[in-house]
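1. Sequence isn't available, so here's the structure alone:
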């Protein structure tokens, strides 16, 4: 049964209180970070930096993000930790937007930065706004509210602040509930081409008469595509395509050269775009069928083409009027989308295969991590009688979905076994891992860009050998997560902590600890932390010492750099902190070094875990092959043979599989069979029955 807004509000409030306590954050910070994380995940905004500032003269801001398209997102909160769900009126909305607009206006026109403390986040933001004056393409003012927007507020028309085109967005409790409860866990993007461009887009139906699936071939004017990207940015791109662009940058120089030098040949040279939608509306025109509306357009291949068209038009003032892009649009209903869209995306990207772009939530790495998280019990903490699990959310909303069909008693048991503070996502995992693997700068780039780099790194390692991703890897990741979250709490509790740059301090503190241990040819004993399920007092006091030095370092950036968060994203920041590691090492307690484990011990643990995983992989490979009956292997064999897809050796192995259970393929033969199946599907030779 669907929750009422009041029920959702009370659940959200309890989640917020628990999260604030677990993360050592103020409730306002937890509120902003929780909603922002959801919007980053779904592409509504590219990132989020906390920055609380309010002045008596009606100026306020609570967060920001500068995106790559010259747009600035400024966030403001409507949050008082209310006990009951209340209504958000038009007057409230206008007042909030006025305050955050005043911050932007004062930064540009009234030298606000001159009145602020130079080490504060608000100084860095105000100064950067002033430094970028004249270069903003747009301003997005975004209100996060714990209230529900009054039905009397029908629209929020665009406006202008300090000469910059401005749009207004309200994320109230009802909109957040709609996003969480939508099947795809994101807010659908609805496009009305007639309203936006004065006419529909010509199309050619490319499907048989079926209710389940429709497909259209379209010739998209490049100007339309660039305008859509300019208006909606990353929301237009399916998640793995956003990951790909985050990893690779936005402009493909080959595409740019064609736009500028040979626009008439663009259609011939470019592979085009593959996209999906939940539904479309069409109408017959004098020149044939046209699509007038699309619900939830998502580009699953061709994100780089789209971004390059936008950037080349913006930066090079390119004329796109003579450029057209072919687009294949598949209409997939929401019931099928979770299974079908990743496959369309995977197969569409095979011509330009990039690990980061392939790193779907159903990539074998994530599936394996999920398997460990559902199977492995974490040891009971001291004083607790119960073991628990760490819930890895490889796909957005899994934690909530796992409880949705349970009775209240079953839900209670689920939460005891899988406490909310022990739920972690793909982007959390990327943070936990990258700080220890000497990539703290990546973590400071924001969750999506950090995940993109982690995806590329792990994807490449998985291709070489998947054996390294084993039970030890999972337990070590959880231990790293425990230390990461403990460090957040420790930093927040320090007397010197002023409320800013916590994420930056945490990333560099842990990277320094890893670096110091590495210089000693030793490592933090992650398995011991896994066993204890907590960080002991020795490590806590060590973290407190290192974090103070890191804080003092980052709040003194080189001359000419005003925004400390931006300084923390630069390699030079990490290089400078690293250069001080030796001096930091001298002031750490002796007990810290006593707890480290030698490289030899670590290598032995890793080697043993790899061997166990190799055995598990072999068993799993054989299990998968043996679940397919002999007659099905015979059908697949014939289909591949007809297309001349098999080598003689592979054909021989298929003949063994066709005799299951009389004959059983060996472990190596099973691996070959599964590899052939995968290649056959990717090449389109095999179609799922």
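-> Thanks, I have the structure now. The structure presented is a predicted model; accordingly, all values stated were derived computationally and were not measured.
2. hey, let's count contacts and neighbours off CA atoms from now on
-> Fine.
3. Same question for the helix or strand hosting residue 227: list its buried residues.
-> Using DSSP states H and E, residue 227 sits in helix 222-232. Under the neighbour-count criterion of 16 or more other C-alpha atoms under 10 Å, helix 222-232 has 222-230 buried.
4. Find the residue closest to residue 97 in space, skipping its chain neighbours.
-> Spatial nearest neighbour of residue 97, excluding adjacent residues (C-alpha to C-alpha, 6 or more residues apart in numbering): residue 141 at 6.9 Å.
5. Could you report the neighbour count for that neighbour?
-> Residue 141 has 23 neighbours, counted by other C-alpha atoms under 10 Å.
6. of the buried residues of helix 222-232, closest to residue 431?
-> Distance to residue 431 across these (C-alpha to C-alpha) is lowest for residue 229, with 28.3 Å.
7. Quick check: the closest one touching residue 306?
-> Yes: here residue 229 lies in contact with residue 306, judged by C-alpha atoms under 8 Å, at a distance of 6.9 Å.
8. all helices of the stretch 251-400 of the chain, in order?
-> 253-261, 266-269, 303-315, 334-348, 355-358, 364-375, 398-404 (DSSP state H, counting those that start in this stretch).
9. Show which residues not belonging to the last one make contact with it.
-> By that I understand helix 398-404. Applying C-alpha atoms under 8 Å, 6 or more residues apart in numbering, the contact partners of helix 398-404 are 391, 393, 411, 414, 423.
10. second one coming, line it up with the first:
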């Protein structure tokens, strides 16, 4: 990675993070960064709860947070506002303490919230639900890991030599113990694992240049579990080698706690809770832990490089590069959550086969891992759709975006590969012309495409959740494992663009900041669109996506109506949520199930006002 690439990344992020008045906004910067973090699998979704809060007196700050899909990891985001200037004169960082001071602001927030020292924070502050959660018995039980992301538009460098040299700063994980007292109960103690990540220009430029290939996960076993793993070498062939070992369950629990779903990146299934096979795994851990090794199929792990050493004539595995569990992800997660629920896992052992792929070619590696996953997986079937990283349907959509003109004679830009647009700008002899032709409002990525497409359906909670689940739902809808799927033709493309316009203009109607309807835009918009979708199913042909395509916008009358629907949906999410953290609870299907059958929504959608406005799209 060269300094030029870092400068380009900085310019792109600065330009993409400005509001309509040309001012850089920290929340927009985080919105730009989240999809990039999703690419590297360090987050499960690009969705984030924007909760800007700054207290100079308490020396705390937060820009936003999210909770991972399985609930045990709180991920906090802070923007380093020291490097938001558009000047390129002083954005180099060489000392660790520049970043350490920023991390401390988030750590103080967590510590103060757990000890109930932030009770003076106003109820209207978006951060209040998180503070209440951290200060509760429920929150202390739920969270095991606090992961802090410092988003900074600085380049981390070393000044040895004539030119600055890019480098990476890593922080060791910290275990911190907290004592928490609940009224009427004895004080509880909880140990939390703190993970600190510097998301600097070096990191972000690498994601741009990788074109969607995530950063390989390197596991050094002594750093995570305190010891190396004893193995037996089972095969040493031209293109791969294999090792066999028996893993104690606490080792797997420790790995899952540290890396969560990163371990399962190429095994795309996420934890399915304690149902089906996982219920049986939990029962064996509880009733017959010594027999677990006999009952369970074990793990299949892949990597691209292994470091081994001998000690007292035994072979030990020190580290694995590009570590992935491609079979046994459910076993690993079930062991972790069984232990979290208080079950004893000390006598549980799991057989593991570790395959080291010697090929360095990405295509060959993906093919090998896909076949290992498909042929070795017997706990729950992995579909070919899950294993396929590229879909010909997306290629067809890209082709349509390059040739179909809107009624006004313009085109949309479909960024199928991460960073594709910025690459085209730099290759062009007139990059500014390309930027003018395709402003942000006329561009969409495959991740956003999945959200816009699936919002026109009956699963707004999944749209709110975002990430891998909604993208898989989208792919399986247009390109199912059985059958031909959707015809990706001009009609499909025009309807798709209409859905994008509807979604984005409803976001504008909802608003942001002080003039917004509330703090629930990322939930209220897909929930409202789903309400319109269900109404349209009952009144076929009376809401016209075709008209939106032709007009390339929503009418003023329709916008006025949609604002009232969004106000109602905002209120319903608050009313029927079973948690004060409305943003997180809106990811649950049970909330949508209640809202879509509520009397309030039925009354509004069946009113003469709704009938008139929706029929005259």
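-> Structure received. All figures in this text were calculated on a predicted structure; none of them were measured in a lab.
11. tell me which element the nearest residue to residue 174 of structure 2 once chain neighbours are set aside falls in.
-> Spatial nearest neighbour of residue 174 of structure 2, excluding adjacent residues (C-alpha to C-alpha, 6+ apart): residue 194 at 5.1 Å. Here residue 194 of structure 2 sits within strand 188-199, counting by DSSP H and E.
12. Which elements pack onto that strand?
-> strand 145-151, strand 174-180 (3 or more C-alpha pairs under 8 Å, 6 or more residues apart in numbering; DSSP states H and E).
13. That strand to helix 249-259, inter-axis angle?
-> Relative orientation of strand 188-199 of structure 2 and helix 249-259, computed by axes from the mean of the first three to the mean of the last three C-alpha atoms, to 10 degrees: 50 degrees.
14. sorry, back to before: return the members of the contacts of helix 398-404 of structure 1 classed as buried.
-> Of these, these count as buried by 16+ other C-alpha under 10 Å: 391, 393, 414.
15. Which one of those residues is nearest to residue 260 of structure 1?
-> residue 393 (43.7 Å).
16. Could you measure from the closest one over to residue 613 of structure 1?
-> For residue 393 of structure 1, the distance to residue 613 of structure 1 equals 22 Å [C-alpha to C-alpha, to the nearest Å].
17. what about the residue lying closest to residue 578 of structure 1 once chain neighbours are set aside, how many residues close to it?
-> Nearest in space to residue 578 of structure 1, with sequence neighbours left out and distances taken as C-alpha to C-alpha, 6+ apart, is residue 512 at 6.7 Å. As a burial measure, residue 512 of structure 1 scores 28 neighbours (other C-alpha under 10 Å).
18. gap between the counterpart of residue 484 of structure 1 in structure 2 and residue 554 of structure 2?
-> Residue pairing (TM-score structural alignment): residue 484 of structure 1 is matched to residue 503 of structure 2. Distance from residue 503 of structure 2 to residue 554 of structure 2, counting by C-alpha to C-alpha: 10 Å.
19. can you check residue 146 of structure 2 too?
-> Separation of residue 146 of structure 2 from residue 554 of structure 2 (C-alpha to C-alpha): 42 Å.
20. neighbour count winner among the two?
-> residue 146 (22 against 19).
21. ok, for the aligned residue in structure 1 for residue 289 of structure 2, nearest residue in space, not its chain neighbours?
-> With TM-score structural alignment as the criterion, residue 289 of structure 2 lines up with residue 263 in structure 1. In space, and not counting its chain neighbours, residue 263 of structure 1 is closest to residue 323: 5.9 Å by C-alpha to C-alpha, 6+ apart.
22. That neighbour and residue 262 touch, don't they?
-> No: using C-alpha under 8 Å as the test, residue 323 of structure 1 is too far from residue 262 to be in contact (9.7 Å).
23. Between those two, tell me which one has more neighbours.
-> Neighbour count, other C-alpha under 10 Å: between residue 323 of structure 1 and residue 262, residue 323 has more, with 19 against 13.
24. corresponding residue for that one in structure 2?
-> Structural correspondence for residue 323 of structure 1 with respect to structure 2 (TM-score structural alignment): residue 349.
25. looking at this, residue 554 of structure 2 is in a strand?
-> No: with DSSP: H, G, I helix; E, B strand; the rest coil as the criterion, residue 554 of structure 2 is coil rather than part of a strand.
26. and it, what does it touch?
-> Taking C-alpha under 8 Å, 6+ apart as the test, what residue 554 of structure 2 contacts is 501-502, 505, 548, 617.
27. Looking at the residues you listed, which one is closest to residue 514 of structure 2?
-> Distances from residue 514 of structure 2 to the contacts of residue 554 of structure 2, taken by C-alpha to C-alpha, are shortest for residue 505, at 18.1 Å.
28. Quick check: the gap between that closest one and residue 562 of structure 2.
-> For residue 505 of structure 2 relative to residue 562 of structure 2 (C-alpha to C-alpha), the value is 10 Å.
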